[in-house]
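# following is a predicted model, sequence given first.
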Amino acid sequence: MLFSKGTDYSILIMGYLSSLTSNELKSKSQISEKLNLPREFVSQLLQRLHNAGLIHAVRGRSGGYKLRTSPKNITLKDVVEAIDGKLQTVDCLSEHAKGCNRVGFCTPIIKELYLLEEKINKNLELINFSKMKVTV
């Protein structure tokens, strides 16, 4: 499984924010510069992380971003889903999937892929950001 570039960068951002003290804020520019990431992309990712309730944004001259809760309460699964949506190994496991004309002969495959998806999700839930602090 490969993470999208957005998820990859968001994991770095969340790891960096996890290394800060609870009252410390970092601006988009500071985050972008410290992690050597494109500023506009960082801005988009911060918005998505904020909309997902993972980070807190403070407006104003001395504003910035910080985690909404303790790093131990934010999992890798939270970040993956905030950026890329719910993990699915194949389209037919999606909640939006329409009827499939191959359902009869690929059912054993789907069953195994569903089990794989469940294992991946459980493992992503086990990893929290208290274990993934990024210091730069």
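Yep, that arrived. Predicted model, so just to flag it, every value in this text is computed and none were measured.
# please make it C-alpha for all contacts and neighbour counts, starting now.
OK.
# downstream neighbour of the helix or strand containing Leu46 in the secondary structure list?
Leu46 is part of helix 39-51, with elements assigned from DSSP states H and E. Next along the chain after helix 39-51, taking DSSP H and E as the criterion, comes strand 55-58.
# what does that following strand contact?
Strand 55-58 has contacts (C-alpha atoms under 8 Å, 6 or more residues apart in numbering) with Leu46, Leu49, His50, Gly63, Gly64, Tyr65, Lys66, Leu67, Arg68, Thr69.
# okay, now the one to match up with it:
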Amino acid sequence: MRLTMYTDYSLRVLIYLGTKEDGKLTTIQEISDAYHISKNHLMKVTFELGKAGFIETVRGRGGGIRLADRPENINVGKVVRKMEEDFHLVECFNPETNMCPISPICGLRGVLGKALHAYLSVLDEYNLQDLLFNKEGLRDLLRT
């Protein structure tokens, strides 16, 4: 299983925001500079994070973004599920496009389905606060 860069960037944005003092606004440019990621990519990511309710956006002069909830209330599994387009590990996971002739009797689908469930279950055990166990170190590395 491999996460898309979109989900990777989403988690990085949340980690960055989690290193900030409560309620302090951050700009997309700051995050872009810290991670050396395209500002345009991050604009799309932050838009979706805002729609999903993970971050708040404040428009206008002096505006920016911040976490919409406390880090301990932001579940990693939920973020991954919301930001990933799909979890079609193999063709047969998508009934609309599945053309595999052995699907009706293939054991691979069940094995991969079980593995995907386990993967997501582990992510569900963690929240953003768990990823921020070394806030000072993160701040130093990100220069926040």
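Structure's in. What do you need? What you are looking at is a predicted structure, and each value in this text was computed from that prediction instead of being measured.
# got CSV for the contacts of strand 55-58 of structure 1, with neighbour count too?
Converted to CSV, the contacts of strand 55-58 of structure 1 look like this (neighbours: other C-alpha atoms under 10 Å):
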residue, neighbour count
Leu46, 23
Leu49, 24
His50, 18
Gly63, 14
Gly64, 18
Tyr65, 20
Lys66, 25
Leu67, 26
Arg68, 15
Thr69, 14
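# mind listing the strands for structure 1?
For structure 1, the strands defined by DSSP state E cover 55-58, 64-67.
# to Lys34 of structure 1, which of those lies closest?
The closest of those to Lys34 of structure 1 is strand 64-67. By C-alpha to C-alpha, the value is 13.8 Å.
# elements contacting that closest one?
Contacts defined by 3 or more C-alpha pairs under 8 Å, 6 or more residues apart in numbering; DSSP states H and E place strand 64-67 of structure 1 against helix 5-18, strand 55-58.
# returning to what we had before: which helices and strands does the helix holding Leu46 of structure 1 pack with?
Secondary elements touching helix 39-51 of structure 1 (3+ C-alpha pairs under 8 Å, 6+ apart): helix 5-18, helix 28-35, strand 55-58, helix 76-84.
# please compute how far the longest one lies from its chain's middle.
Same thing as helix 5-18 of structure 1. 7 Å (C-alpha atoms, centre = their mean, to the nearest Å).
# how far away is the most centrally placed residue in structure 1 from Tyr9 of structure 1?
Per C-alpha atoms, centre = their mean, the C-alpha nearest to the average position across structure 1 is that of Val79, at 1.7 Å. Val79 of structure 1 sits 10 Å away from Tyr9 of structure 1, going by C-alpha to C-alpha, to the nearest Å.
# related to what we said a few turns ago, deepest-packed of the helices and strands packed on strand 64-67 of structure 1, please.
helix 5-18 (a mean of 20; mean count of other C-alpha atoms under 10 Å).
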